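> got a predicted model here, sequence first, then my questions.
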Amino acid sequence: MIPTVALVGRPNVGKSTLFNRLTGRRKALTHDLPGVTRDRVVAEARRPSGGWLWLVDTGGFDPESQATIPAMVREQALLAVEQAQVILLVVDGVEGLVPADQELAEVLRRSGKPTLVVVNKADRRDARFAVSDFLSLGFPAVAVSAEHGSGVEELWEQLEALLPPPEPVEVSPPELAVAIVGRPNVGKSSLLNRILGEERVLVSEIPGTTRDAVDTPVTFQGKRLLLVDTAGIRRKGRTERGVEVLSVVMARKAIERAQVCLLVVDGSEGVTAQDAHVAGLIQEAGKGVVVVVNKADTLTREGKKHLLEDVEFKLKFLKDTPCLFVSALTGAGVGKLLPQALKVGENFQRRIGTGELNRVLRAAWESHPPPGGKGPAKLYYATQVGTAPPRFKLFTNLKGELHFSYLRFLENALRQAFPLAGVPVRFMIVGKP
């Protein structure tokens, strides 16, 4: 079994910077503003002794605030502590020991979990001198600079002493990464929690609750999936400066590393210009997509019909895209999401035999040849040159590119003959020099 290590601490002590340092990549969102991290962010980290561990970053632990978001962040942090085998209590060596650190240490003592105090910002002299003060918390302590990397080697040494011996287990990449994307406050996090059957991510009516892209590995129908909840994406001109800009960047990166995107729209509001903007980002990235109409419990049968027409008209550039009506509130239809994502994932990797490909494209070409040219237009040969998404090269006697409307005609012929629902199709034309 791969052990889990949770990073906890009050806001703005450098947990996410340390998380990124230990995992070796910029996975967690970092910013000078306190409270940037809210959900649990999980990633694998390779141990110096061999093997792997799961590292969990958590939001800043505020023991006193009763405001909605801090209280929910606190609950997520406590859940991370409950599920971890070892705890890293991250503290700010420059500020020194404060009552909030002592309160959190008391919580960790009651948990009974092995705990190591990580005194961050040790590149500052006053932080190094503060280490002895933190020993009063009753746990061993180590001084590090998460930003510059000093002390991390000693941190690993002390952490290894608290962990079970490494097992010869490789952390293999997921077979399918599914990003849950959409504009703010359409129910993305609620859908993820409903799929998982637990409160994995924060949910509130406050727009912008989700900031990080939150990865959740799951196994479904024998396949390893990675579900990624993302921050709501707004157009550039409507995005506030600071943390929200970084959140949108992380959401766009989540689209880039996914194979399939669940585009969530609000059924009570219909398809908006911002929904179309997010759909355009998915299309540009060349990813598979399923349109998910949330809050379907608010729609009548006639309302669903009109909304489906709305999807087909306003998102018509998403060719042959499945559309599911679900309710994160009641759970209706949610069970169809992962099976549909798997189907689109299979289509995303679809390979078509050369003989079948040429038969279908030649039949379409000969029934309706492309216009233009001095002589008859000829399609010599077609071949598939790649997947993810499916890409095809066409050899012709034409000069220049085919008109986009004719390429759409050829694409429709392929879609009628082969299962390509939910994925873009790309053509490359090779003609006369």
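Good, I have the coordinates. Numbers count the residues shown, from 1 in each chain.
> CA only for contacts and neighbour counts going forward, please
OK.
> and His277, what is it in contact with?
Arg235 (CA atoms under 8 Å, 6 or more residues apart in numbering).
> pretty sure it is in a helix, no?
Yes - judged by DSSP: H, G, I helix; E, B strand; the rest coil, His277 forms part of a helix.
> how near is it to Glu205?
In this view, His277 and Glu205 are 22 Å apart by CA to CA, to the nearest Å.
> over to Lys295?
Distance from Lys295 to Glu205, counting by CA to CA: 14 Å.
> which of the two has more neighbours?
Set side by side, Lys295 and Glu205 give different neighbour counts by other CA atoms under 10 Å, the larger being at Lys295 (22 against 10).
> let me see the contact set for the one residue sitting closest to the centre of the chain.
Closest residue to the average C-alpha location of the chain: Val228 at 2.9 Å, with CA atoms, centre = their mean. Val228 makes contacts with 177-180, 213-216, 254, as judged by CA under 8 Å, 6+ apart.
> that's a strand at Glu153, yeah?
No - inclusion of Glu153 in a strand is not indicated when three-state DSSP is applied; the result is helix.
> rewinding a little: which helix or strand contains the residue nearest to the centre of the chain?
Mapping Val228 onto the secondary structure by DSSP states H and E places it in strand 223-229.
> and that strand, which residues are buried?
Buried residues in strand 223-229, defined by neighbour count with 16 or more other CA atoms under 10 Å: 224-229.
> second structure for comparison follows:
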Amino acid sequence: MVKTKKLPLFLAVNKCESPDKGLIQASEFWCLGLGEPYPVSAIHGSGTGELLDVVIECLPETTEIIGNNEIKVAIIGRPNVGKSSLLNAFLGEQRAIVSPISGTTRDAIDTFIEYQGKNYCLIDTAGIRKKKNVEYGPEFFGINRSFKAIRRADVVLLVIDALDGITEQDQKLAGRIVEDGRAFIIVVNKWDAIEKDSYTIYDYQKILHQRLHFIEWVENIFISALTGQRVDKILDLVDSAAIEHKRRVSTSVINEVLNEAVRWHSPPTSRQGKQGRIYYGTQVSSQPPSIALFVNDAKRFNENYRRYIERQFRQQLGFKGTPIRLFWRSKKARDIGNANHATKV
């Protein structure tokens, strides 16, 4: 399913300071089956030149810069939900250690793969427990690196244990991903362990929407990392979410959506009879898509109306799998009239 890059491997045997005994000491490591052992001394530097010579021979003439083209995918979740198992399922081999003991993964590990001609960087992370249960130490720093992995990812896979259901910690993690502005997908793992009938998946999706109602725009997929069920479909969803996350929409299209939205539902009016008015909108950035809305007074638009406008953008423009940010900017009408690109709504 997935191609992994096969890299040259050189076995360096350290602490071989003695020029006479170094070769004899290193020869004992032929039994590892990793090829010729190179005796070196990190302290004295002996043998490092010979090792460097053979390494340089394997380097390409043109160095490929890793990190510009691949999609970065962070695998996030609570301990023991199957994050490392999912990584192994992507690779088709036991690359990451899988254990029922929580805390097996302590660091964020990058793995580069190729799938259908596209490059991906999969970031396996430490399980994130509730803050009150985490003591200062290796787990604390591992969780911090998990949060950093979210921020540097293009798409996040939030892995949920189908047997445990959607926990409070899952909700907090979903909120954290939205706050960081990352595209993401909900991956319900261990689906093979659930007793099912014709309605099971629909009932579970209903629970997902109830418990995670604030991210109804996120795609979800039910998989088994153990059996490989539907794992091959995850990267297709990743591609779609990454595209939406980077997407840009022209100002004219944004204002067409605003015109239609205001026509169906006028902005609220205050008790003093003052009504909110949207002058125009424009996209100011992507990753995530961010739209500035210039209005007469931002305070006149309550949360219900702001959510209504966001729903209209999603219904008309998509943005499936990515958060969008709306910035409500108060602006005087005479300033709007001076803007050449302004479109009154």
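Okay, I see it. It should be emphasised that the depicted structure is a prediction, and the values quoted were computed from it without experimental measurement.
> please state their TM-score.
Superposed pair, TM-score by TM-score structural alignment, normalised by the length of structure 2: 0.83. Supporting alignment: 316 aligned residues with a CA RMSD of 2.8 Å.
> hmm, back to that, quick check: the two most widely separated of the buried residues of strand 223-229 of structure 1?
By the measure CA to CA, Arg224 and Asp229 form the most distant pair in the buried residues of strand 223-229 of structure 1, at 16.5 Å.
> ok, now how distant is the counterpart of Glu310 of structure 2 in structure 1 from Val423 of structure 1?
For Glu310 of structure 2, the aligned residue in structure 1 is Glu411 (criterion: TM-score structural alignment). Applying CA to CA, one obtains 11 Å for the distance of Glu411 of structure 1 from Val423 of structure 1.
> of those two, which one has the most company?
Val423 (31 against 19).
> spit out the contact partners of the more buried one.
286-289, 319-321, 344, 347-348, 389.
> same thing but at 10 Å, please
Contacts here follow CA atoms under 10 Å, 6 or more residues apart in numbering; on that basis Val423 of structure 1 touches 259-260, 283, 286-290, 318-322, 344-350, 388-390, 415.
> cool, Gly35 of structure 2 as well?
Going by CA under 10 Å, 6+ apart, Gly35 of structure 2 touches 9-11, 29.
> do you know how far Leu226 of structure 1 is from Pro173 of structure 1?
Taken as CA to CA, the spacing of Leu226 of structure 1 relative to Pro173 of structure 1 amounts to 9 Å.
> common neighbours of these two, please.
Among the neighbours of Leu226 of structure 1, those also in contact with Pro173 (CA under 10 Å, 6+ apart) are Pro217.
> Phe134 of structure 1 contacts Asn120, doesn't it?
No - taking contacts as CA atoms under 10 Å, Phe134 of structure 1 lies outside contact range of Asn120: 11.4 Å.
> any idea which of the contacts of Gly35 of structure 2 is closest to Ile194 of structure 2?
Leu9 (42.3 Å).
> for that closest one, what are its contacts?
By CA under 10 Å, 6+ apart, Leu9 of structure 2 lies in contact with 34-36, 55, 58.
> mind listing which of those residues are in helices?
Counting by DSSP state H, the members of the contacts of Leu9 of structure 2 that fall within helices are Val55.
> need the contacts of Leu9 of structure 2 in a markdown table with distance to Gly47 of structure 2, can you?
What follows is the contacts of Leu9 of structure 2, written out as a markdown table (distance: CA to CA, whole Å):
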| residue | distance to Gly47 of structure 2 |
| --- | --- |
| Leu34 | 18 |
| Gly35 | 17 |
| Glu36 | 13 |
| Val55 | 13 |
| Cys58 | 18 |
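> report the buried members of the contacts of Leu9 of structure 2.
A residue is treated as buried here by neighbour count (16+ other CA under 10 Å); on that basis no member of these is buried.
> can you show me the strands along the stretch 101-250 of structure 1?
When assigned using DSSP state E, counting those that start in this stretch, the strands of the stretch 101-250 of structure 1 occupy the ranges 115-120, 141-143, 176-181, 214-220, 223-229.
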